[in-house]
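Enquirer: Need a 3D model of the following:
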Amino acid sequence: VLTDEDGFCTIKELLPGGPAEACRELEPEDVILKVAQGDGDFVEVVNMKLSKIVELIKGPKATVVRLFVKPGKNPSDRNTVRITRDRIKLTANLASATIHEVPAPEGDRTFPIGVIELPSFYGAAPGEAKAKATDDLEELIGKLKDLGAEGIVLDLRRNGGGFLSEAVSLAGLFISRGPVVQVKSTDGKIRKKFDFNPKMAWEGPLALLVSRYSASASEIVAGALQNHKRALIIGDKATHGKGTVQSMIEMNAPYLYALKSDKRSAAKITIQKYYLPSGTSTQNIGVVADVPMPSINEFLPIGEADLPYAMKWDEIPGVNYRRPVEEFR
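Expert: So this is what the prediction gives:
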């Protein structure tokens, strides 16, 4: 199972019995830097779309693919791993749901709670026919309703982000119109992203599970639902704190094009910053949990604030809007 972590293709899980697991040379958190077909030349995959990387790794059964890997346990090393292809699932799982019988506070009965795990805010580019997180979540909510769920827990603890459009649409499943996020560009202009669809997939009790690994779009959804007083945020004291957007800018100096090498230079720069409807940024501080739970993550350098030269937290004016008093019953 592969995920994209800030442009690096990272192995999150090895499927039991699959060729990657069988080779005994890969482990979770290893980073794939290059991919080669058989004995051919390596292709660098840093900052490449995950779907393109998947296409490079996939291939006919019994053929060979080579991976140039940075081990998660020893990032200073580089290994070449040779894998003979077989049937394997390369993309991260889609949204999934389970239902659990939870004891009532009185202790004389249980009540059903639906738990939805969302690994990323996956979606499709214009013109593509791919699964969308919002559509899948809405379908799962419908099934949980049919099973009599009295509350829903949305698990975003390992969700590192994804499509901003999906984050806005998904938050709209739980509110009946309203602002979801503000996006500030380098020129100072602020664009407000609203949910205009009055339809709500779920109006009942809602809790979000978060951790220091919940980043970017996850923080937008958690922060927006918290601003709307729509959900209880439970988990690590705060989320990851990634409230910025980066873009790859190709260096177009004339002398670069005279080089014989196919490689070109580029710079990755911050071009936008996210703010919640209240005007507060998610940068560095993240979204603070309503119900913090003790976690070892608090002591690990895994947040945005732990990075050198991380952009500072700030705020802008909040969005003026009115929410009907009877909206959340």
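
Enquirer: C-alpha from now on. contacts and neighbour counts both.
Expert: Noted.

Enquirer: thought residue 196 was touching residue 178?
Expert: Yes: applying CA atoms under 8 Å, one finds residue 196 in contact with residue 178, separated by 6.7 Å.

Enquirer: Of those two, which one has the most company?
Expert: When residue 196 is set against residue 178 and neighbours are counted by other CA atoms under 10 Å, the residue ahead is residue 178, at 22 against 13.

Enquirer: Tell me which residues touch that one, please.
Expert: When contacts are counted by CA atoms under 8 Å, 6 or more residues apart in numbering, residue 178 touches 194-196, 321, 323.

Enquirer: Residue 95 versus residue 231, what's the distance?
Expert: Here residue 231 is placed at a distance of 19 Å from residue 95 (CA to CA, to the nearest Å).

Enquirer: Go through the longest strand along the chain and flag the buried ones.
Expert: Determined from DSSP state E, the single longest strand within the chain is strand 266-275. Buried residues in strand 266-275, counted by 16 or more other CA atoms under 10 Å: 272-275.

Enquirer: Please indicate which of the contacts of residue 178 are buried?
Expert: Here, 16+ other CA under 10 Å leaves 194-195 buried among these.

Enquirer: In strands, which of the contacts of residue 178 appear?
Expert: 194-195.

Enquirer: So which of the contacts of residue 178 is the closest to residue 203?
Expert: Using CA to CA, residue 323 comes nearest to residue 203 of the contacts of residue 178, at 14.2 Å.

Enquirer: and the closest residue in space to that closest one that isn't next to it in sequence, how far is that from residue 319?
Expert: Sequence neighbours aside, residue 178 is the residue nearest to residue 323 in space, at 7.6 Å (criterion: CA to CA, 6 or more residues apart in numbering). Distance of residue 178 to residue 319, computed by CA to CA: 9 Å.

Enquirer: for residue 108, same thing?
Expert: For residue 108 relative to residue 319 (CA to CA), the value is 45 Å.

Enquirer: residue ranges for the helices of the stretch 51-200 of the chain, please.
Expert: Applying DSSP state H, counting those that start in this stretch to the stretch 51-200 of the chain gives helices spanning 133-146, 164-171.

Enquirer: need these in CSV with mean neighbour count, can you?
Expert: Shown next, in CSV, are the helices of the stretch 51-200 of the chain (neighbours: other CA atoms under 10 Å):
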stretch, mean neighbour count
helix 133-146, 17
helix 164-171, 22
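
Enquirer: pretty sure residue 265 is touching residue 250, no?
Expert: Yes: if you go by CA under 8 Å, residue 265 and residue 250 touch, sitting 6.2 Å apart.

Enquirer: Residue 108 and residue 319: which is more packed in?
Expert: Comparing residue 108 with residue 319 by neighbour count (other CA under 10 Å), the higher total belongs to residue 319, at 16 against 7.

Enquirer: dump the residue contacts of the nearest residue to the more buried one once chain neighbours are set aside.
Expert: Leaving aside its chain neighbours, residue 319 sits nearest to residue 277 (5.4 Å; criterion: CA to CA, 6+ apart). By CA under 8 Å, 6+ apart, the contact list for residue 277 reads 179-182, 224, 227, 318-319.

Enquirer: Here is a second sequence; please produce its structure as well for comparison:
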Amino acid sequence: MFKRFYMLVVLGAALACNAAPSQKVPVTTPGDLQPDAQQSVVLKEVASLISRYNYKKVPLDDSLSKIIYNRYLKSLDENHNYLLASDVKQFETYKLKLDDDIQEGNLNDVFQMFNVYKKRYNDRIKYSLSQLNNKFDFNQNEDFVYDRDSLPFVASEADMNVLWTKRVKYDLLNLRLASADEAKNKETLKKRYENLISQFNKLNNQDVFQFFMDAVTNSIDPHTTYFNPANAAQFNIEMSKTLEGIGATLASENDYVTIKSIVPGGPADKSKQIYVDDRIVAVAQGANGEFQDIIGWRVDNAITLIRGAKGTLVRLKLLSKGKSLADKPHVVELVREKIVVQDQSVKKEIKTYNENGRTYKIGIINVPAFYIDFAAYKAGDPNYKSTTRDVKLILDTLKRQNVDGVVMDLRQNGGGSLVEAIDLSGLFIKTGPVVQVRDVKNKIEVDQDEDPAIAWTGPMAVLTDRFSASASEIFAGAMQDYGRALIIGTQTYGKGTVQSVIDLDQVISPSVSDMIARVTNKQKVAGSQSKFGQLNLTMAKFYRISGGSTQHKGVTPDISFPAIIPLDKYGEDTEPSALPYDMIQPSPYSKVGDFSAVLPTLKQMHNSRMANNVSYKYLLEDIADFKKRDAEKSITLNEQQLKQKRDADEARSLEHDNQRRVAMGLQPLKKGAPRPKNEDLDFLKYEAGQIVTDYASMGNKMTAAPTKVDP
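Expert: The predicted model follows:
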């Protein structure tokens, strides 16, 4: 099972064709982006892998071609702000042709669509720049329609100019409401528009290829995904929560790659020579490598040069904040190290509650993802990083601090490692099945917790929201099926499919790889991990041990909270290409508890508190306000009317916030005052701990003896 999900899946080293196809060369203009031979090979290989091995079988025909076309067009201009109706009419010749293009590895039509979009985008921003010298009347009663995705594409350039004149007016009005300095506002907007052009024109053919591959894979199912080499490297960092580099986060500012934060204890921090807002102007590999100028580079390309294997040397030329290119940059030598991404690691806190004259302590464990440093695990590193190991250490600490209960906070946790979901479940049950997996051949495998050790036996809840997905749903579903924990929050996402990672470098034959390198004269960039990228291919489906799939429906909580994240806009059941819900036979397991006897009382206690809870009242109002605003598609360009509306909204928001603050024992804020740092206004998290306290005060009234569940 561990191999199935994590080891690179090599489905035959020579599935790729022996050469890139010959293609008709399209008519181009200067600045147009073009596909390369490597992308042609990758396109055909990905299509072949999907057609042979994907769990959901979808023929690559005209029907799918239309879906891919619509998705790709939407990715380019979802809001119908750039392309003209005549452009889209021209594109429609590709609607039933893309399936043939994919099978032939032909990307000319795809790039033709992008290049038209690129021209229109640049035209629009340049037009916006030309409008900044206009004198606008902000007393007129006119509206700007900002949400246009349901409207037709604009018919003519004249109509497009009208739309964009209003957009410029809206941008200026926003700045005007903050400052009356018209000259300064126009200069600010000028820089903004120029930066938009600069950043857009840094898009390369890999970006275009990624846009199209997203359209292809998402037309099959929402979770089959292709990652180009740079995105593949980032995906694997997010999975492991570790990277090898200098320990700094970077951003692009005014054509400079700029240091935005420094990881404590990392190489950049230990050097004592690098500071936030320093600008990196050049990078060199090793002690003797030549410096490569990176001014004007995209930040992801710069990161590729700066990251690298642990123990290797990288040299940076840096300009401190306030210095110009006329000043001599200073050079810093750094030895790359393994960096742990702490911001996305498991964290804990303790909340205290008073119930029936007694003080209860509840440990809140925030689990942002199910991660594992697989490379370190595979290498035998005894200190490899993983969600389960981090949670186990926290539980040991909480037990020493004598907490009375635990809340596992899985809100916003989109999943990750299947193995970690199983191992984490094992911290709370003795042994037994955790999840069932049905593969493309309808073979069902039951994944078990085989470790009898239990890290926590006390009262427990799992807190979920709409963005709790995949591995989060496996864990929550298992805890609910076993009767081990109360599930509190909102219905989860419903992502119940299994993806296997396919390293395309291992699939595409060496002869094809060598041929592409010779034709394109491309070499592997220092620090990059892949030439062809990777495919995360849907190859199986998850089922709870009780038999129901987590797919589409997710996990329904025992005690529901209001849905802050709109259920009708986010979730697997909103995805047109999603696999359906179904059921299989349950797996034999023994329930360790049953909340049915106490659940009505717990719900009644929760509802009574919420009936008088100011934060709860305003949360419901905020949700209603969000729905109302979300339905709006236009905004006034009348300065007085817009100011009155925003002032009223701001006053209402401040009033709500202050009443929440007072209810939670905090001081109200004055208008414009900064919010105190590290302030926690998350009353739903606090309420989850209160529900666990309610249960703990009842004396853990679950079914004492295990109950056997058989198919």
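
Enquirer: my guess is residue 54 of structure 1 meets residue 90, correct?
Expert: Yes: Residue 54 of structure 1 is in contact with residue 90 according to CA under 8 Å; the separation is 6.5 Å.

Enquirer: higher neighbour count, the two?
Expert: Neighbours per residue (other CA under 10 Å) separate residue 54 of structure 1 from residue 90, with residue 90 holding more: 20 against 15.

Enquirer: Structure 2: which residue goes with the residue nearest to residue 319 of structure 1?
Expert: With TM-score structural alignment as the criterion, residue 277 of structure 1 lines up with residue 545 in structure 2.

Enquirer: I'd like the contacts of residue 277 of structure 1 laid out as TSV, including distance to residue 125 of structure 1.
Expert: Converted to TSV, the contacts of residue 277 of structure 1 look like this (distance: CA to CA, whole Å):
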residue	distance to residue 125 of structure 1
179	23
180	21
181	20
182	21
224	24
227	29
318	30
319	28
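
Enquirer: Of the contacts of residue 178 of structure 1, which ones are shared with structure 2?
Expert: Mapped onto structure 2 and checked by both residues aligned by TM-score structural alignment, their matches' CA atoms under 8 Å, the contacts of residue 178 of structure 1 keep the contacts 194-196, 321.

Enquirer: possible to save these as TSV with distance to residue 156 of structure 1?
Expert: Output for these, formatted as TSV (distance: CA to CA, whole Å):
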residue	distance to residue 156 of structure 1
194	21
195	20
196	24
321	27
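
Enquirer: how about the strands in the stretch 1-150 of structure 2?
Expert: Along the stretch 1-150 of structure 2, counting by DSSP state E, counting those that start in this stretch, strands occupy 143-145.

Enquirer: and stretch 306-314 of structure 1, which residues are buried?
Expert: Neighbour counts over stretch 306-314 of structure 1 (16+ other CA under 10 Å) mark 311, 313 as buried.

Enquirer: same question but for stretch 177-188 of structure 1, I mixed them up
Expert: 177-185.

Enquirer: how far away is the aligned partner of residue 166 of structure 1 in structure 2 from residue 705 of structure 2?
Expert: Aligned by TM-score structural alignment, residue 166 of structure 1 pairs with residue 420 of structure 2. According to CA to CA, residue 420 of structure 2 stands 28 Å off from residue 705 of structure 2.

Enquirer: Any idea how many residues pack against residue 301 of structure 1?
Expert: Residue 301 of structure 1 has 11 neighbours, counted by other CA under 10 Å.

Enquirer: Return the residue of structure 2 aligned against it.
Expert: That one, residue 301 of structure 1, aligns with residue 569 by TM-score structural alignment.

Enquirer: Same question for residue 227 of structure 1.
Expert: Applying TM-score structural alignment, one finds that residue 227 of structure 1 aligns to residue 481 in structure 2.

Enquirer: any idea how far its match lies from residue 559 of structure 2?
Expert: Distance from residue 481 of structure 2 to residue 559 of structure 2, counting by CA to CA: 15 Å.

Enquirer: Give me the three-state assignment for residue 225 of structure 1.
Expert: Per DSSP: H, G, I helix; E, B strand; the rest coil, the secondary structure class of residue 225 of structure 1 is helix.

Enquirer: For it, give me its contacts.
Expert: Contact partners of residue 225 of structure 1, counting by CA under 8 Å, 6+ apart, are 171, 174-175, 231.

Enquirer: Now do the helix of greatest length in structure 2: which elements does it pack against?
Expert: Determined from DSSP state H, the single longest helix within structure 2 is helix 639-663. For helix 639-663 of structure 2, the elements it packs on are helix 157-178, helix 614-631, judged by 3 or more CA pairs under 8 Å, 6 or more residues apart in numbering; DSSP states H and E.

Enquirer: just so I know, which of these lies nearest residue 519 of structure 2?
Expert: Taking CA to CA, helix 157-178 is the member of those nearest to residue 519 of structure 2, at 40.9 Å.

Enquirer: Tell me the first helix or strand C-terminal of the closest one.
Expert: For helix 157-178 of structure 2, the following helix or strand on the C-terminal side (DSSP states H and E) is helix 182-200.

Enquirer: what's the counterpart of residue 292 of structure 1 in structure 2?
Expert: Aligned by TM-score structural alignment, residue 292 of structure 1 pairs with residue 560 of structure 2.

Enquirer: okay but that match is in contact with residue 492, surely?
Expert: No: assessed by CA under 8 Å, residue 560 of structure 2 is found out of contact with residue 492, at 11.2 Å.

Enquirer: higher neighbour count, those two?
Expert: residue 492 (31 against 17).

Enquirer: nearest residue to the residue opposite the more buried one in structure 1 once aligned other than its sequence neighbours?
Expert: Counting by TM-score structural alignment, residue 492 of structure 2 corresponds to residue 239 in structure 1. Of all residues not flanking residue 239 of structure 1 in the chain, residue 212 sits nearest, at 4.4 Å (CA to CA, 6+ apart).

Enquirer: Also residue 457 of structure 2?
Expert: Counting by CA to CA, 6+ apart, residue 428 is the residue found nearest to residue 457 of structure 2 once chain neighbours are left out, at 6.6 Å.

Enquirer: number of nearby residues for the one you found?
Expert: 20.

Enquirer: OK, contacts around it?
Expert: For residue 428 of structure 2, the contacting residues are 454-457, 484, by CA under 8 Å, 6+ apart.

Enquirer: Buried ones from those residues, can you make that a ChimeraX selection?
Expert: With 16+ other CA under 10 Å as the criterion, this ChimeraX line picks the buried residues out of the contacts of residue 428 of structure 2:
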select :455,456,484
